[in-house]
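*Asks:* The sequence and its predicted three-dimensional model are supplied below.
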Amino acid sequence: MDEAISSAAKIPRLSSTITRRTCSLMGVQIVGTGSYVPSNVVTNLQLQDQCPGCDPDWIEQRTGIRERRIAGPDESTCDLSVAAAQKAMAQAGVYAKDVDLLVVGTFTPDYHCPSTACLVQDRLTLDAPAFDISAACSGFMYAVTTAAQYVATGNSKLALVIGADCNSRIVNQTDRTIAPLFGDGAGAVLLAPGTMEQGFKSYQLAADGSGCAMLDRPAGGAKRPVDVAALEAGEHFLRMDGRNVFKWAVRTVAESIEVVLESAQMTIHDISLLVLHQANQRIIDAVATKLGISPDRIFNNVHKYGNTSAASIPLVLDEANSLGMIERGDTILMCGFGAGLTWGTSLFVW
């Protein structure tokens, strides 16, 4: 049985059309944003020294990434999360006693057990339930829409949602096909009840597990614990079929955006700000071409941070918010996509 499952997983079914199922959830607002990245900057030139074959110009041309932030030996996903959360709380002018729910999106938890959310809850001294959501680079989208359910139903007055990952811990830093792509960081938002004109006008969460082998980490779980053989084979590191992930991402992101726009009876030109997962500038540009919009309409910071997985979207949100680019009533398009395969797309009315 296991062999059959393993063999089938290597042949992605990847439906030619994505789901058209969407949801709506109004009455929720974002009242604060915050972010944090490690102080350690690793440029493409510096990466060349530790990763043979990494040409700085080639990296920038193929990915748009010029540098990334790497967590220090004394920093973890919890540490990044706490720092981002504190900034969001300070911006919103709220205190630990006000937060009654914590959801952390991450696929690089400090431990398999306990959850990173519990560690963050303790550090922030929150009186709140806390749990992780694992959806890789879609982690923030899964986490924020989950927390929004509690807020919209009156079961949370102030929810803290964090997207955070220490990708450097699971990436082989000598592998030139994957090491240049990833960085570490965290972003946070605070959700509170809003008017019925605020919230998720339309959103879609989806998954296609038939593509799991396109982006995975074979060893480290219950099925394949890390042992000497796994370490020697490098199976505890992240693997990616870059070419096929690229093609899947461009098609899926563009189609998912079109589906949520149609559901909301809007067009791409009605959007105030486009926030896409910062995986690769070429993916972002290809999606813009498919949607028929100028790439400069999409707020990007991938050149500074690389792919920060679940932190990617809240990092962009906080940067755009800090620059005064978001106003009350604006419709923000957010889309995360990654391992699973998973994706989450939303039209959020600020």
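*Replies:* Perfect, thanks for sending it.

*Asks:* going forward, measure contacts between C-alpha atoms and count neighbours the same way
*Replies:* Fine.

*Asks:* Contact partners for the residue nearest to residue 187 when sequence neighbours are not counted?
*Replies:* Nearest non-adjacent residue to residue 187, counting by CA to CA, 6 or more residues apart in numbering: residue 35, 4.1 Å away. If you count contacts by CA atoms under 8 Å, 6 or more residues apart in numbering, residue 35 has them with 83-85, 87-88, 185-188, 314-315, 318.

*Asks:* here comes the other one, which I'd like you to weigh against the first:
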Amino acid sequence: MMKVGFETIVRHIPEEVLTKEHFNYLQPALAKLPPFLQEQFSIVPEEVRKYKGHEGDRAELMAIAVAKEAMERSGLKATDIDFILGAAGSLHKELGFDLDTPMMNIADCCASFLDACQIAWNLVSSGTAKRVLIVASAALAGGKNGGTTDLTDPIAPIFGDGAAAAIVSSQNLKCEFLSYYCETDGRAYRSARGDIRPLENPELAEIAGMPEGLGPYFSMNDISYIHIASKKDYLGDSLEKTFAKTEEKLKISDLDMVITHHLGDCEASWIQDLVDRGLPAETFRNLRLKTGNTGHTDLPMDLLEFVEEGLIKKGSIVALWVPGSGISLASLLLRWLA
């Protein structure tokens, strides 16, 4: 069977650093929340990053920059790419793609990058495309030209900007895809959503540097999404299903690392789930308390961080796992080859 995976994968770490102390102005707003929300939103990352560069839409600018880097790093030209997933139309123009290179946006919240990997895998393995460019970019740090984070809302310190790009092919692979699994749990479709609403605490708009308007802004007054994602066996059961789909009949005991999406304070239950299945606690990894939630970009960004740190080595079996809003869960199993 043809091996398909990442030929190239790169990330963009924004320049501006916002420490958790930057958000101290939100303390009065946090104090007004019910105790269960105060507990959830009091655990924030040490810092988040925010794009600081050209004037304009931050997500679009980061997408263009990281896609260019992926192309340059791989030594490819626009004519070498057969399909693009997950990018704005402006990227198609800025990178010089022609009309014969189609582009599709993937709008599945935080699961979008992994879903794009599955689509790219199918395109390459079917012979429809030789190379597929995936672009993931999220401007969640809020403010001018940013995304859907209300900087007067106590959830603001959780979110940051980030971007990543990957070229999926069957050539010169850094890793190979082993299996993909997804499921949808519609019970929490109203949780962790974007609403057209005014600012949560308009009296904080000036100190937050937040333009006043009607959003859409994240609303997480309903955190049933987090409760479902952190329930017993949620991580382990979906990983077992991911392993069951491998051609090699791998088992969860073969797992070297699982990198999870930066979702709330769920780590304790996820780690216990792995330990209960006989895996070391250090199998679990993510950088939530270092970089915050960067939407569908945090998995590829974390993956590269752990490769650079030497925690992922040649032959490592790694699962990328995300319970996206909805809940739309995706899990991608890969073997690192570089």
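*Replies:* Alright, I've got the coordinates. Fair warning: this is a prediction, and the values are worked out from it, not measured in the lab.

*Asks:* what's the matching residue for residue 173 of structure 1 over in structure 2?
*Replies:* Matched to structure 2 by TM-score structural alignment, residue 173 of structure 1 sits across from residue 151.

*Asks:* From residue 224 of structure 2, how far out is its match?
*Replies:* Applying CA to CA, to the nearest Å, the value for residue 151 of structure 2 to residue 224 of structure 2 is 22 Å.

*Asks:* Same question for residue 11 of structure 2.
*Replies:* Here residue 11 of structure 2 is placed at a distance of 31 Å from residue 224 of structure 2 (CA to CA).

*Asks:* Please spell out which residues along stretch 255-273 of structure 2 are buried.
*Replies:* Neighbour counts over stretch 255-273 of structure 2 (16 or more other CA atoms under 10 Å) mark 255-265, 267, 269-273 as buried.

*Asks:* next one: that stretch to chain centre, how far?
*Replies:* Computed by CA atoms, centre = their mean, to the nearest Å, the chain-centroid distance of stretch 255-273 of structure 2 equals 14 Å.

*Asks:* Ends of that stretch, what's the gap?
*Replies:* With CA to CA as the measure, the ends of stretch 255-273 of structure 2 fall 14 Å from one another.

*Asks:* hmm, who's touching it?
*Replies:* Stretch 255-273 of structure 2 is touched from outside by 40-41, 43, 110, 226, 229-236, 281-288, 292-296, 298-299, 302-303, 312, 316-323, with contacts defined as CA under 8 Å, 6+ apart.

*Asks:* my guess is residue 58 of structure 1 is in a helix, correct?
*Replies:* Yes. Judged by DSSP: H, G, I helix; E, B strand; the rest coil, residue 58 of structure 1 forms part of a helix.

*Asks:* who's in contact with the nearest residue to residue 216 of structure 2 once chain neighbours are set aside?
*Replies:* Distances taken as CA to CA, 6+ apart put residue 196 closest to residue 216 of structure 2, at 4.3 Å, once the chain neighbours are dropped. By CA under 8 Å, 6+ apart, residue 196 of structure 2 lies in contact with 214-217.

*Asks:* Run a quick check on the match of residue 173 of structure 1 versus residue 208, I expect a contact.
*Replies:* Yes. With contact defined as CA atoms under 8 Å, residue 151 of structure 2 counts as touching residue 208 (5.8 Å).

*Asks:* ok, back up a step: when you filter the contacts of residue 196 of structure 2 down to buried only, what's left?
*Replies:* Here, 16+ other CA under 10 Å leaves 215-217 buried among these.

*Asks:* which of those residues lies closest to residue 192 of structure 2?
*Replies:* Of all these, residue 217 has the smallest distance to residue 192 of structure 2: 10.1 Å, by CA to CA.

*Asks:* That closest one maps to what in structure 1?
*Replies:* By TM-score structural alignment, residue 217 of structure 2 lines up with residue 237.

*Asks:* again with residue 168 of structure 2
*Replies:* Mapped onto structure 1 by TM-score structural alignment, residue 168 of structure 2 lines up with residue 191.

*Asks:* Residue 311 of structure 2: neighbour count?
*Replies:* Residue 311 of structure 2 sits with 12 neighbouring residues when counted by other CA atoms under 10 Å.

*Asks:* Thanks a lot, catch you later.
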